[in-house]
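In: Structure here, sequence nowhere to be found:
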């Protein structure tokens, strides 16, 4: 009757909880995908950036190392122009041959006094350049680059140009001045493919578009596609200004991270569905557990009620047992006092004093209760002694005193089989033991004596000396305290002696006779 509605309710809650969890998880799943896409793009850009850094530095080094040839040629020309010396073709050829020294990617060197090409190395490398007027070149772009070289007095790089019979080249030019007057131009033609090969750019990695831009942003090498869609770039410092090497993935950034992103989104979506299902199952299970807990709680409450009633009954029984034990002990005390009327009230007064001493010492409540109870019956063994000896008014003989000393052992024998919550029998047995071993009946020393017995020993002596007896003069409390002080650490425990003196001298304790 109960299981069917509970089962249906559990299923409904499972479905509802799973749907709610999925609704909450889907935005998080989408945001996580965007975060991961950004992470992939950052890593991809860093990867391409590392590639461009290596290749860009290499390309810059390759170009600058060849431009050093042009600088060397300028040094040669400046040396001749500065002293007004003519340049001979033989001297130029020899010097240019030394500059070439087998460097790949160098096509030709030329000198153009007054802008007209006259010296060319290697000879015949480009016969069409001989006698060519660079300053008046009909091509606007070349004229503009020549004028820029004249004005800036720096190396100016032009190109790219188609080389004969094949290839792609660039031209580096620099103006030469005789004092402040233009003397002419020097030129260096570079073959670009070998330079790109040395820099590792002749065959870029698959799936990567690369482009090289000159100082003005014109496409010098590569594809225009590499300039679109936020490419990664690396600057290349050249004498003519800063060029730029750029790259981006073929097909764009989205295509570059599409596959790992789809894998991540698929995995996280599966985890989202699995999490939603687990939450739904947990919610359904919680419904079942809640009802079961309610049922068990009811049973537990009933059990606790029964247990409290049992504990109350047990407590009442313990109270009755304590009362019965108290009545029994009182009867024993009265029996002892009836047989020894001269010491009537001694055990009760000793018990009150022992309790006060134990309290002053800071003992636990349970230990204090045990010491007081033992003190109430510490002379119970005297019930077996003859009344004429107990009531004898004069001094006892040696044999009579030895008989009196047996009361400690007799008291122990009477109590040892009793099931008390405290070691009453042993305290009664040891209350005449002394710290130096001179006591009886066992001759125990120091810590061998129970603490309760050490407390009772002092209380017994002080009460006996401070309370009146009909058969002897009263020593009094002052002599009693002096006695235990003189025997402190010899017969009596120092801590017990100090506590006893404290309650009388500082706490104003009084024995009620």
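Out: It's in. Keep in mind it's a predicted model, so treat the numbers as computed, not measured. Numbering: from 1, shown residues only.
In: contacts and neighbour counts: CA atoms only from here.
Out: Will do.
In: residue boundaries of the helices in the protein?
Out: Using DSSP state H, the helices of the chain run over 3-82, 89-100, 140-152, 192-199, 253-339, 346-360, 365-376, 387-390, 398-404, 407-415, 424-430, 451-466, 477-486, 494-505.
In: relative to helix 3-82, how tilted is the fourth one?
Out: Angle of helix 192-199 versus helix 3-82, following axes from the mean of the first three to the mean of the last three CA atoms, to 10 degrees, is 120 degrees.
In: List the buried residues for helix 192-199?
Out: Judged by neighbour count using 16 or more other CA atoms under 10 Å, the buried positions of helix 192-199 are 192-196, 199.
In: packing partners for that helix?
Out: Packing contacts for helix 192-199, counted by 3 or more CA pairs under 8 Å, 6 or more residues apart in numbering; DSSP states H and E, involve helix 3-82, strand 168-178.
In: hey, which of these is tucked in deepest?
Out: With neighbours taken as mean count of other CA atoms under 10 Å, the helices and strands packed on helix 192-199 reach their highest mean count in strand 168-178, at a mean of 21.
In: Run through who's touching it.
Out: Residues external to strand 168-178 that are found in contact with it (CA atoms under 8 Å, 6 or more residues apart in numbering): 67, 70, 74, 77-78, 81-82, 146, 149-150, 153-163, 182-193.
In: re earlier: could you save the helices of the chain as CSV and add columns showing distance to residue 209?
Out: Shown next, in CSV, are the helices of the chain (distance: least, CA to CA, whole Å):
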stretch, distance to residue 209
helix 3-82, 11
helix 89-100, 33
helix 140-152, 27
helix 192-199, 15
helix 253-339, 11
helix 346-360, 96
helix 365-376, 92
helix 387-390, 125
helix 398-404, 120
helix 407-415, 107
helix 424-430, 102
helix 451-466, 97
helix 477-486, 108
helix 494-505, 98
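In: among these, which is nearest residue 216?
Out: Shortest distance between residue 216 and the helices of the chain, using CA to CA, is found for helix 140-152: 12.0 Å.
In: what about versus this one:
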């Protein structure tokens, strides 16, 4: 035998009922929040990609402009080397190189900024340099035997290509860093030597105006061998925009990239912050409207529950009132029936002839009162019938109305049987009318019951 189940405490039942009422609104609010979150992630991703494309396009324009300016600055200086080569070829043939070189070199220095020195190296040994001040250490330097990395290789490339070669930035003998452009001078049947110009890298960068690069972008200029000329090497580690700068014997790369990342640059954009603020306000509005709608529905459901509970209490009170009223109505009906019986006994005693001594009209009135009281007592408004009527509104009880009609029908039949065929015509007609009326009342209350009552006296039934 299993132990009886312990009843759930009232507090726990209330908590469970409250939880069941709350979980649906909470689930709807959570779904709305999830949809907004997914929408934000998708829209933010799309907007970030748009901003990245815009920033890359802007950075590409900047990189292209810088590369074009740098290429022009370098080509302008390389053109001076070519002019110097032509001058040395002519002057060395006439034997006036030492006299004319300073004047020509001064003109070259004035044509562009950033020229540190101009030199001529017959047999690849520097013999002439301008200006002499500060460049004394250059004199006597053998270009083919210079120990600095890549220096001799640059001279050999110039011999092979017969064009200008660029080396550097390289550490200079006289101190500092410089960019060396060199070209071979050819004499009759063999190389005469070489000429070179040393340029200040800072002056070239200032001419290009790398200061116009936005603060959130970094740049780097590197040679084809990977040597850094200018800028920040970190710009090469991200996803840079690269512009190629062609040189006679190679190329340089100009790289432009954000200091963080393109996505980080897009997230820091003021327009993206504006998008975040607008989406936040829109989401807050949607969440508020959803909360108000759910709260209103929850309030309406609570009001419906309260009204239903009030109606239930009112229904119970009405049923109690109807029961008490029906019970109270039985007392007058019993009193009517009792007084009708007393009146019958009194009239019988006065007449001294029993039932037959009463006048038919008195008998009909008395029996009509008794039948009415009996029918009202057995009607669904009575004590047992009221409960059935409350459970099934609009439906009469066969146990109430039909029972009262059957009782009246039986009394009328007994009156008719007591009279018999020997009774007078008036008495028989009155009994037939009462029986016919009781039969119609019974059939009206319960149509399923068989009709009868006038079959034994067809003549009276037809006269009625």
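Out: Noted; the coordinates are in hand. It should be emphasised that the depicted structure is a prediction, and the values quoted were computed from it without experimental measurement.
In: that older thread, emit the PyMOL select command for whichever of the contacts of strand 168-178 of the first structure are buried.
Out: In PyMOL, this line selects whichever of these come out buried by 16+ other CA under 10 Å:
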select buried, resi 67+70+74+77+78+81+146+149+150+153+154+155+156+157+158+159+160+161+163+182+183+184+185+186+187+188+189+190+191+192+193
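In: Return the mean post-superposition distance for stretch 60-75 of the second structure against the first structure.
Out: Between stretch 60-75 of the second structure and the aligned residues of the first structure, the post-superposition mean distance stands at 2.0 Å (mean CA distance after the TM-score superposition for the first structure).
In: ok, now which ones touch the nearest residue to residue 285 of the first structure once chain neighbours are set aside?
Out: Leaving out its chain neighbours, the residue that sits closest to residue 285 of the first structure by CA to CA, 6 or more residues apart in numbering is residue 10, at 7.0 Å. Contacts of residue 10 of the first structure were listed using CA under 8 Å, 6+ apart, and they are 283-285, 287-288.
In: What's the separation between residue 10 of the first structure and residue 233 of the first structure?
Out: Per CA to CA, to the nearest Å, residue 10 of the first structure is found 61 Å from residue 233 of the first structure.
In: ok, now residue 399 of the first structure?
Out: If you go by CA to CA, the gap between residue 399 of the first structure and residue 233 of the first structure works out to 122 Å.
In: Tell me the spacing between the equivalent of residue 155 of the second structure over in the first structure and residue 131 of the first structure.
Out: Aligning on TM-score structural alignment places residue 155 of the second structure opposite residue 146 in the first structure. Residue 146 of the first structure is 16 Å from residue 131 of the first structure, where distance means CA to CA.
In: before we move on, what about residue 354 of the first structure?
Out: Look at residue 354 of the first structure and residue 131 of the first structure: by CA to CA, they are 137 Å apart.
In: Compare the two (neighbour count), which wins?
Out: residue 354 (32 against 13; other CA atoms under 10 Å).
In: Skip the chain neighbours and tell me the closest residue to that one.
Out: Nearest one to residue 354 of the first structure, counting by CA to CA, 6+ apart, is residue 459 at 5.3 Å.
In: For that neighbour, give me its contacts.
Out: Contact analysis of residue 459 of the first structure by CA under 8 Å, 6+ apart lists 350-351, 353-354, 357, 500.
In: which one in the second structure is aligned with it?
Out: Alignment note (TM-score structural alignment): residue 459 of the first structure has no counterpart in the second structure.
In: Of the helices and strands packed on helix 192-199 of the first structure, which is nearest residue 336 of the first structure?
Out: Of all those, it is helix 3-82 that lies closest to residue 336 of the first structure, at 73.5 Å by CA to CA.
In: how far out from the middle of the chain is the closest one?
Out: 31 Å (CA atoms, centre = their mean, to the nearest Å).
In: With distance to residue 323 of the first structure added, can I get the buried residues of helix 192-199 of the first structure in JSON lines?
Out: What follows is those, written out as JSON lines (distance: CA to CA, whole Å):
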{"residue": "192", "distance to residue 323 of the first structure": "118"}
{"residue": "193", "distance to residue 323 of the first structure": "117"}
{"residue": "194", "distance to residue 323 of the first structure": "117"}
{"residue": "195", "distance to residue 323 of the first structure": "115"}
{"residue": "196", "distance to residue 323 of the first structure": "112"}
{"residue": "199", "distance to residue 323 of the first structure": "109"}
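In: Nearest to residue 46 of the first structure among the residues you listed?
Out: Scanning these for proximity to residue 46 of the first structure, where the rule is CA to CA, the winner is residue 199, at 20.0 Å.
In: for that closest one, what are its contacts?
Out: Residue 199 of the first structure is in contact with 55-56, 58-59, 62, counting by CA under 8 Å, 6+ apart.
In: which of these does the second structure keep?
Out: Mapping the contacts of residue 199 of the first structure onto the second structure (both residues aligned by TM-score structural alignment, their matches' CA atoms under 8 Å) leaves 55, 58-59, 62 still in contact.
In: what's the closest of those residues to residue 277 of the first structure?
Out: The nearest member of these to residue 277 of the first structure, counting by CA to CA, is residue 55 at 51.8 Å.
In: Need the counterpart of the closest one in the second structure.
Out: With TM-score structural alignment as the criterion, residue 55 of the first structure lines up with residue 66 in the second structure.
In: In this structure that match contacts residue 207, no?
Out: No: the pair residue 66 of the second structure and residue 207 fails to qualify as a contact (CA atoms under 8 Å) at a distance of 10.3 Å.
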